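Novice: Just a sequence and a predicted model for now, questions to come.
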Amino acid sequence: MSLSPELSLHAYSIGIFPMAEHRDDPEVFWVDPKRRGVFPLGDFHISRSLARRLRRSSYRATIDQNFTGVLDGCADRADTWINEEIRAHYITLHKRGHAHSQEIWDGDTLVGGVYGVILGAAFFGESMFSRRTDASKMALAYLVDRLKQTGFRLFDTQFLTPHLASLGAKEITRAAYHHQLEVAINNDADFCAALEQHPQGVIQRITQTS
């Protein structure tokens, strides 16, 4: 199967997404989980240790400054579903404005991030990585704050992992997911809106509605 932006965006709009078995497998297949992981945007959990790290660290957060670096960071592990076709495909989606990244930097070094696809007011999280303690959690905190501030209705995590559950992600039925998806893709959001995201403000905005 050859991926195209039109094909994959249609797939996301009906609740399915592409994967490969591993980086060396040339085949791509579609996934439609019976139960879906989602991040309720008002329920992101910031632990005391994460809050302290956000306040005290010298790390900085950006969006779309190094999409390929985030993508490659996510693939830089022993077991990954990101093969060459999927990598090239998401770079194409990014160039067309349909895929975005949230980055965490230590000076000029990319140390963590998350990337995903956008359709309407839905953000479909694809993968994340961390090269420093809590860097992926910090990326998620900044991302959730951005999604909340810019009008998003759905943060899809595809599957629920213990790591995501510890941060507030939930598992819902396919039917419930499709209902949320329909609402989200029929609304508008502006991921790239200019925002002032100071760490203390991020913490306050997330915890106010938690």
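Specialist: That came through, no problem.
Novice: Please count neighbours and contacts with C-alpha atoms only from this point.
Specialist: Fine.
Novice: Please report the residue range of the longest helix in this structure.
Specialist: The longest helix of the chain (DSSP state H) is helix 135-149.
Novice: Which of the residues in it are classified as buried?
Specialist: 135-148 (16 or more other CA atoms under 10 Å).
Novice: residue contacts, residue 91?
Specialist: By CA atoms under 8 Å, 6 or more residues apart in numbering, the contact set of residue 91 is 67-68, 99.
Novice: A further structure is provided below for comparison with the first:
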Amino acid sequence: MVRLDENEISFPDPELYDGHEGIIAFGGDLSVERIWFAYQLGIFPWFNPGEEILWWSPDPRFVLFPEELKVSKSMRKILNRGVFTFTENKNFRGVIKSCQEINRVGQTGTWLSDELMESFITLHEYGLAKSIEVWKDDELVGGFYGLLIGNVFCGESMFAKVSNASKAGFIHFVETHKDQLDLIDCQSHTDHLESLGARMIPKKQFLHHLHKK
């Protein structure tokens, strides 16, 4: 792994350097400029608050191609019944705060520190970070956020306060934007997203999509 200089925004080239188990660098800072630069290279931060900042570019990469989206019959019924309504970029702060605070099975605490959260809020204010909100009876019950880089949406985190909320929001987002997106970066494997059609691809293939003009 490479130690980053806090005074210089640079990273190892993820096409040439694999690092250790997907970690290619550590240190640096969580400035808006560094985070945006990292995502353009296919690198993302993931670490426990209070510990060293770790920067990842795993191989393989867990992604979803919009045309491979899987929607179960039960989820299609929920969507058709209009159980949820959806918005985009209407409550970014509410979404990211909920992602930070939601209790997750088998997880204590959160990797989403206050500093990292504020950097993403600033990226949203710059028009670079996007949120998808899921509502039920005028209450924010689910959603997710991420960065849009070219034709790749880099998903960061999602939450659900009621059953199927985040899944419904994800399906709605993919079906609404499938003509504009090459793929959605899911970063690391989850059974939840695999059930929707996400799969592993080589890092080299992911970087090819990310860098397409």
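Specialist: Cool, the structure landed. Computed from a predicted structure; not experimentally measured.
Novice: Can you list the buried residues in stretch 117-132 of the second structure?
Specialist: Using 16+ other CA under 10 Å as the test for burial, stretch 117-132 of the second structure gives 117-121, 123-124, 129-132.
Novice: what's the answer for stretch 91-103 of the second structure, then?
Specialist: Buried residues in stretch 91-103 of the second structure, counted by 16+ other CA under 10 Å: 92-93, 95-96, 98-100.
Novice: Quick check: the residue sitting nearest the centre point of the first structure vs residue 201 of the first structure, distance?
Specialist: Residue closest to the mean C-alpha point of the first structure, counted by CA atoms, centre = their mean, is residue 125 at 3.1 Å. Distance of residue 125 of the first structure to residue 201 of the first structure, computed by CA to CA, to the nearest Å: 23 Å.
Novice: and the angle for the lengthiest strand in the second structure with helix 165-177?
Specialist: When the second structure is parsed with DSSP state E, its longest strand is strand 139-149. Put simply, strand 139-149 of the second structure runs at 50 degrees to helix 165-177, going by axes from the mean of the first three to the mean of the last three CA atoms, to 10 degrees.
Novice: counting contacts, what elements does the helix or strand following strand 139-149 of the second structure pack onto?
Specialist: Moving toward the C-terminus from strand 139-149 of the second structure, the next helix or strand (DSSP states H and E) is strand 152-160. Judged by 3 or more CA pairs under 8 Å, 6 or more residues apart in numbering; DSSP states H and E, the packing partners of strand 152-160 of the second structure are helix 92-101, strand 139-149, helix 165-177, strand 183-187.
Novice: so how far does strand 152-160 of the second structure sit from its counterpart in the first structure?
Specialist: Its matched residues in the first structure lie on average 0.6 Å from strand 152-160 of the second structure after superposition (mean CA distance after the TM-score superposition for the first structure).
Novice: And the helices in the second structure?
Specialist: 32-41, 73-81, 92-101, 114-125, 165-177, 191-194, 203-210.
Novice: can you put the ones you listed in CSV and add distance to residue 150 of the second structure?
Specialist: Converted to CSV, those look like this (distance: least, CA to CA, whole Å):
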stretch, distance to residue 150 of the second structure
helix 32-41, 9
helix 73-81, 28
helix 92-101, 20
helix 114-125, 15
helix 165-177, 13
helix 191-194, 22
helix 203-210, 7
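Novice: I am finished for the moment; much appreciated.
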